[in-house]
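In: pasting the sequence and the predicted coordinates here, then a few questions.
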Amino acid sequence: MIDNTIFQNKKAAYYTLGCKLNFSETSTFGKILREYGVRTARKNEIADICIINTCSVTEMADKKCRQAIKRMHREHPGAFIVVTGCYAQLKPDEITEIEGVDIVLGSEQKKDFIKFLGNLEKKDGAQAYTTKLTDIKTFSPSCSRGNRTRFFLKVQDGCDYFCTYCTIPFARGFSRNGSIESIVNQAKQAARDGGKEIVITGVNTGDFGKTTNETFIDLVKLLDEVEGIERFRISSIEPNLLTDEIIEFVAQSKRFMPHFHIPLQSGSDDVLKLMHRRYDTALFAHKVEKIKALVPHAFIGVDVIVGTRGETQTFFDKSLDFIESLDITQLHVFSYSERPGTMALKIDHEVSPQEKHERSQRLLAISDKKTEAFYEQFIGQEMPVLFEKAHNSDVMHGFTPNYIRVEIPNHPELDNEIRSVKLGEFNESRTALKGELI
C-alpha cells in the first residue's frame, strides 16, 4: 500500500531523451505523479523527485544520458533520482555508479515506477531493478500530451526484428501491443481532454496486433472514426509493414494526415542485407511511388544511417544515387555507432569518423534541397494549420496537414487551434514558411 501523504506538495522534474515513445511514457509518469499530489517543478525550482527517461540507440545517446543524470543531480541537490528507459535496461550497473542516482528501473519495471519510490528516502548506493529480455512482456499503455499540443498514443512496444546494428529489442523486449478497443478508448479520452491531433507511436508500429490477433489497418480504420480528433499521424512505419491498403486508406481518410515517416537506413541492397533489413530498395521505391500516385502532396520523411560496418564507398555512392532519385521530402540522418552485443561487430570494413561526417553532410544537403523544393510547391496556397504554444513571445508555429511548418506572429489565443493560413515565403532561417491568417 502506497502512502499518498509522502507525495503531497512534492515537486518533480523530468528529462527525456530519444524517441516519441519515450516522451509519451514520460508524460504518463508525470500524470501518475500528479494524481498522487506531485506537481511539476517550475523553472529554477529545486525538485524533490527527478525522473530521467533514457535512450541507448547510439554511444552518443548513452553519453547524453550520463550527462543529463549528472546535470539533474547538480540542479536538484537532494532530489530522489529515478533513471529508466533503454539505457537503464541495457546498462543498469553503469548507471548505479553515477552519483545521486537512487533507483534504476528496467523496461518491465517502469510501469510500476511509483511502487519503487518508497518513502523517497535516499540510501547509500543506488538500487537497480531490471529483468532479462525474455521477461519483458507487459504492454504499458500511454497517451499523453505533456507540454505539447499533440498527444502521443502508444499502440505497440518492443521489436522482433533484431537488425544487426540495433540494441532496441534487447532494451524494449519482444513485440507486444494493447487491444484496439483500449487504444480507441484512449483516443476518445484525448478528444475529451481537448486534443485535436494524435501521433501514433511504437517501437515497430506497423507490427501492431501480434499479441491480440488484430491488425494495424483495423486499428487505423477505427481510430479514423473517433470524433473530436481532427488529425492522426503515424510516427514511423517499416516499409515492409506499410501495406498498399494502409496507403490507400490514408489517401481517402477523414483524419489520417498525408504524412509518412518510413525508415530506409540505406539505399544499397548490399548494405540492407548486412543490416538484416526485411525489404530491398525496389520495395521501398514502390512504396514512395504508391504514396505519390495517390497523395501527390504527401510529406515523406526517411531515416538513413551512414557509415555502418560494410558500407564501402561504392555501396554509399549507390545509396546516395537511390536516395536522390526518390520523390521524398526530408531525411533524418544518423551516423552509425558501435553497440556492444550486436551482430554488426562481426562485419568487416569499418568507416572512419571523418568519412561518416562527410557522408552525413552530403545526405543532409540532399535533404535540404528536397525539403525546400517541397515547401516551394505550396507558397501562395491556403491551408489549415494547427498552431502550437509559442516558445518565445514573438512568433508561434504550426503545421499543415502535410507537415509544412508555418510561422506567424504570436497569437496566444491560437494555441491548439486550427486556422486557415495563406502560405508565404520562407522565414529567415528557411525552416518554415511565413503565414498570413485568413
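Out: Structure received.
In: C-alpha only now, for contacts and for neighbours.
Out: OK.
In: now the strands for the stretch 101-250 of the chain?
Out: Using DSSP state E, counting those that start in this stretch, the strands assigned to the stretch 101-250 of the chain run over residues 101-105, 127-129, 142-144, 151-154, 156-157, 176-177, 197-201, 231-234.
In: mind putting these into a markdown table with distance to Glu59 and mean neighbour count?
Out: As requested, these are exported to a markdown table (distance: least, C-alpha to C-alpha, whole Å; neighbours: other C-alpha atoms under 10 Å):
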| stretch | distance to Glu59 | mean neighbour count |
| --- | --- | --- |
| strand 101-105 | 19 | 26 |
| strand 127-129 | 21 | 19 |
| strand 142-144 | 27 | 25 |
| strand 151-154 | 26 | 28 |
| strand 156-157 | 22 | 28 |
| strand 176-177 | 26 | 26 |
| strand 197-201 | 24 | 24 |
| strand 231-234 | 27 | 22 |
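In: so can I have CSV of those strands showing distance to Ala293?
Out: Compiled in CSV, the strands of the stretch 101-250 of the chain are given as follows (distance: least, C-alpha to C-alpha, whole Å):
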stretch, distance to Ala293
strand 101-105, 46
strand 127-129, 50
strand 142-144, 33
strand 151-154, 29
strand 156-157, 29
strand 176-177, 32
strand 197-201, 24
strand 231-234, 19
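In: out of the ones you listed, nearest to Glu417?
Out: strand 197-201 (10.5 Å; C-alpha to C-alpha).
In: ok, which of the strands of the stretch 101-250 of the chain comes nearest Met383?
Out: strand 231-234 (14.0 Å).
In: packing partners for the closest one?
Out: strand 197-201, strand 259-265 (3 or more C-alpha pairs under 8 Å, 6 or more residues apart in numbering; DSSP states H and E).
In: make a markdown table from these and add distance to Ala68 to it.
Out: Listed next are those as a markdown table, based on distance: least, C-alpha to C-alpha, whole Å:
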| stretch | distance to Ala68 |
| --- | --- |
| strand 197-201 | 24 |
| strand 259-265 | 28 |
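In: second structure for comparison follows:
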Amino acid sequence: MENTKRVAFYTLGCKLNFSETSTIARNFSDEGFQKVPFEEKADIYVINTCSVTDNADKQFKQIVKKALKINDKAFIAAVGCYAQLKPEELAAVDGVDLVLGATEKFKITDYINDLSKNDMGEVHSCEIGEADFYVGSYSIGDRTRAFLKVQDGCDYKCTYCTIPLARGISRSDTMDNVLRNASEIAAKGIKEIVLTGVNIGDYGKGEFGNKKHEHTFLELVQNLDKVEGIERLRISSIEPNLLKNETIDFVATSKTFVPHFHIPLQSGSNTILKKMKRRYLRELYQNRVSKIREVMPDACIGVDVIVGFPGETDELFLETYHFLNDLDISYLHVFTYSERDDTEAAIMEGVVPANVRAKRSKMLRGLSVKKRRAFYEAQLNSSHTVLFESENKEGYIHGFTENYVKVKTPWNPELVNTLHPIHLTKIDEDGIVRFDFIEQPVFS
C-alpha cells in the first residue's frame, strides 16, 4: 500500500454534484487510488465546483488553501459547473494544477499522468455544445440515502440561470441503466434513493439532445416503484409545469415514493415570472399545491424562491410574500438574486439594491420558519415511519419521516439506517420533533 496514491474530494453545490463526485471517486478507486477524507493528507484533491452561489470563486479559493495547508505539494484539480463557465479564472488560482470542463470531468484519471505541480493550471474544457452525451452516476456517501442521477442539462432559457451554459442540453439516462443503478444501490443496503438531475421532470430526452422523449417522467417513477429492495424513493426538485397530475396521483398510492415534493416557484408575481421566462404562472403553481393537498393532505411541499430580481418593486415582492403566506406549503429555500455573466437578467433595468435584497431575503426566511413550524405542529399526534441517519449530534440521533419531518431521540448506534413506526409527540426547543416508538426496537 506504500505506493498507493491517495485522493480526496470536496463537493460544492447540489445533490447532482454529490452524485457525480461519487462516480468520479469510484473511477479513481478502479484505477487503484485510495480515497481519503478531505481533511487528511492526500496526493490529489479534486474539487467539484458550483456556479449557483454568489461567492463560488471565493469558496473555491478557500478550499484550495485548505488542501494546500494539509499538503503543499498536493495536485489540485477543479471540475464541475464553475470549471466549465470560468476555467481560466480557476486555473489562475494559486496551487490549481488542472481544470476540467463538462465533458472531461468523468475522464479525470486520463488527465492525471504525473502529479508534479504546474506553474499555471492546465485547462481542458469543451464548447458546451459538445456536452451531448450522458454519464450516469449515483452517490453513496451516507449509508441511509443515495442520490441517483437520472437526467442532466436543461433546454429552458430562464433569464437568470447559467446552468444550460455549464451543463448543456437536456439529456437523460436510459431506463435500463437507471433501474440497474437503483438495484445496485438497494443491494448495498441503502434504504432511500433521492432522484436527482438538472430538470428531472424533462426525463426521457435521448442522449444526443433528441427532442423526442423515449420515456416520460411518470414511466420512470412507475418503473422505479417496482425495483426490489428499496424502502423509499424521493423526488428532488421538479418544475411545476412538468409535475403532472398523473405523477401526483401515482405517488399518492405508491409503495415506495414518499409524500414530499420540492417545487421551484422563484416568484409569486406573474410580472416577474414572465421576466424570468419561467414556463408557468402562479395560478398553475397554486393548482399543483392544491392537487397534492387533495390526494396527500400530510405531504411536505418545499419551495424555491428568488428575491431581488431586476424589476422586483416593493409591490411585486409583497405579491410573492402574500402568495407564499397564503399557500399551504411546508418550507422555503430562499435565494438572493445575484448577477451572472452571459445571462439576460444581468443587463436588465430595475436593479434592486443589495440592502433591499437582503431585507427581502430575511423576510422570506422568517416566513419559512413559520411555515415549517406550522407544518410540524399539524403532524403532532400522528403516526409515521422514520429512517434514522448515521451521525451522533450532541448525544442525539436524527431522522426524517417519509413526509420530511425531522425527528430526534437519544443516540443509539443500532438505530442507524433502520426504519421504525413512530408517533410524533412534541416540538423541542430547537424546532426538532420528539416522538414515541410505536413498537420498541428489538436489536439482534
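Out: Yep, that arrived. Keep in mind that this is a model prediction, so the values were computed, not measured.
In: TM-score for the pair, please.
Out: For this chain pair, the superposition-based TM-score is 0.95 by TM-score structural alignment, normalised by the length of structure 1; 432 aligned residues with a C-alpha RMSD of 1.5 Å.
In: where do the helices sit along the stretch 51-200 of structure 1?
Out: 59-75, 86-90, 92-96, 113-116, 168-172, 180-192 (DSSP state H, counting those that start in this stretch).
In: could those go into JSON lines alongside mean neighbour count?
Out: Putting the helices of the stretch 51-200 of structure 1 into JSON lines (neighbours: other C-alpha atoms under 10 Å) gives the following:
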{"stretch": "helix 59-75", "mean neighbour count": "17"}
{"stretch": "helix 86-90", "mean neighbour count": "28"}
{"stretch": "helix 92-96", "mean neighbour count": "18"}
{"stretch": "helix 113-116", "mean neighbour count": "16"}
{"stretch": "helix 168-172", "mean neighbour count": "23"}
{"stretch": "helix 180-192", "mean neighbour count": "18"}
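In: okay if I get those helices as CSV plus distance to Asn44 of structure 1?
Out: Listed next are the helices of the stretch 51-200 of structure 1 as CSV, based on distance: least, C-alpha to C-alpha, whole Å:
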stretch, distance to Asn44 of structure 1
helix 59-75, 8
helix 86-90, 27
helix 92-96, 25
helix 113-116, 25
helix 168-172, 33
helix 180-192, 30
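In: could you check the angle the longest strand seen in structure 2 makes with strand 192-196?
Out: Longest strand in structure 2 by number of residues (criterion: DSSP state E): strand 383-393. Calculated by axes from the mean of the first three to the mean of the last three C-alpha atoms, to 10 degrees, strand 383-393 of structure 2 forms an angle of 90 degrees with strand 192-196.
In: average gap between the helix or strand just after strand 383-393 of structure 2 and structure 1?
Out: Counting by DSSP states H and E, the next helix or strand C-terminal to strand 383-393 of structure 2 is strand 396-401. On superposition with structure 1, the average gap between strand 396-401 of structure 2 and its aligned counterparts reaches 0.8 Å (mean C-alpha distance after the TM-score superposition for structure 1).
In: list the buried ones in stretch 252-271 of structure 2?
Out: 252, 254, 256-270 (16 or more other C-alpha atoms under 10 Å).
In: quick one: Leu386 of structure 1 and Val421 of structure 1, what's the gap?
Out: Going from Leu386 of structure 1 to Val421 of structure 1 by C-alpha to C-alpha, to the nearest Å gives 10 Å.
In: how about the strands of the stretch 301-444 of structure 2, start to end?
Out: 331-336, 383-393, 396-401, 406-410, 419-427, 433-437.
In: out of those strands, the one nearest Tyr160 of structure 2 is which?
Out: strand 331-336 (11.6 Å).
In: mean deviation, the closest one versus structure 1?
Out: Superposed on structure 1, strand 331-336 of structure 2 shows a mean distance of 0.3 Å to its aligned residues (mean C-alpha distance after the TM-score superposition for structure 1).
In: count the neighbours of the aligned partner of Ile81 of structure 1 in structure 2 for me.
Out: Aligned by TM-score structural alignment, Ile81 of structure 1 pairs with Ile76 of structure 2. Other residues within reach of Ile76 of structure 2 by the criterion other C-alpha atoms under 10 Å amount to 25.
In: kindly report the same for the one 10 residues further on.
Out: Taking other C-alpha under 10 Å as the neighbour definition, Lys86 of structure 2 ends up with a count of 16.
In: so what corresponds to it in structure 1?
Out: Match for Lys86 of structure 2 (TM-score structural alignment): Lys91.
In: how near is that match to Leu21 of structure 1?
Out: 20 Å.
In: again, but for Cys86 of structure 1
Out: 11 Å.
In: same thing with Thr54 of structure 1?
Out: 11 Å.
In: with neighbour numbers in mind, choose between those two.
Out: Using other C-alpha under 10 Å, the more surrounded residue of Thr54 of structure 1 and Leu21 is Thr54, with 26 against 23.
In: fine by me, thanks again.
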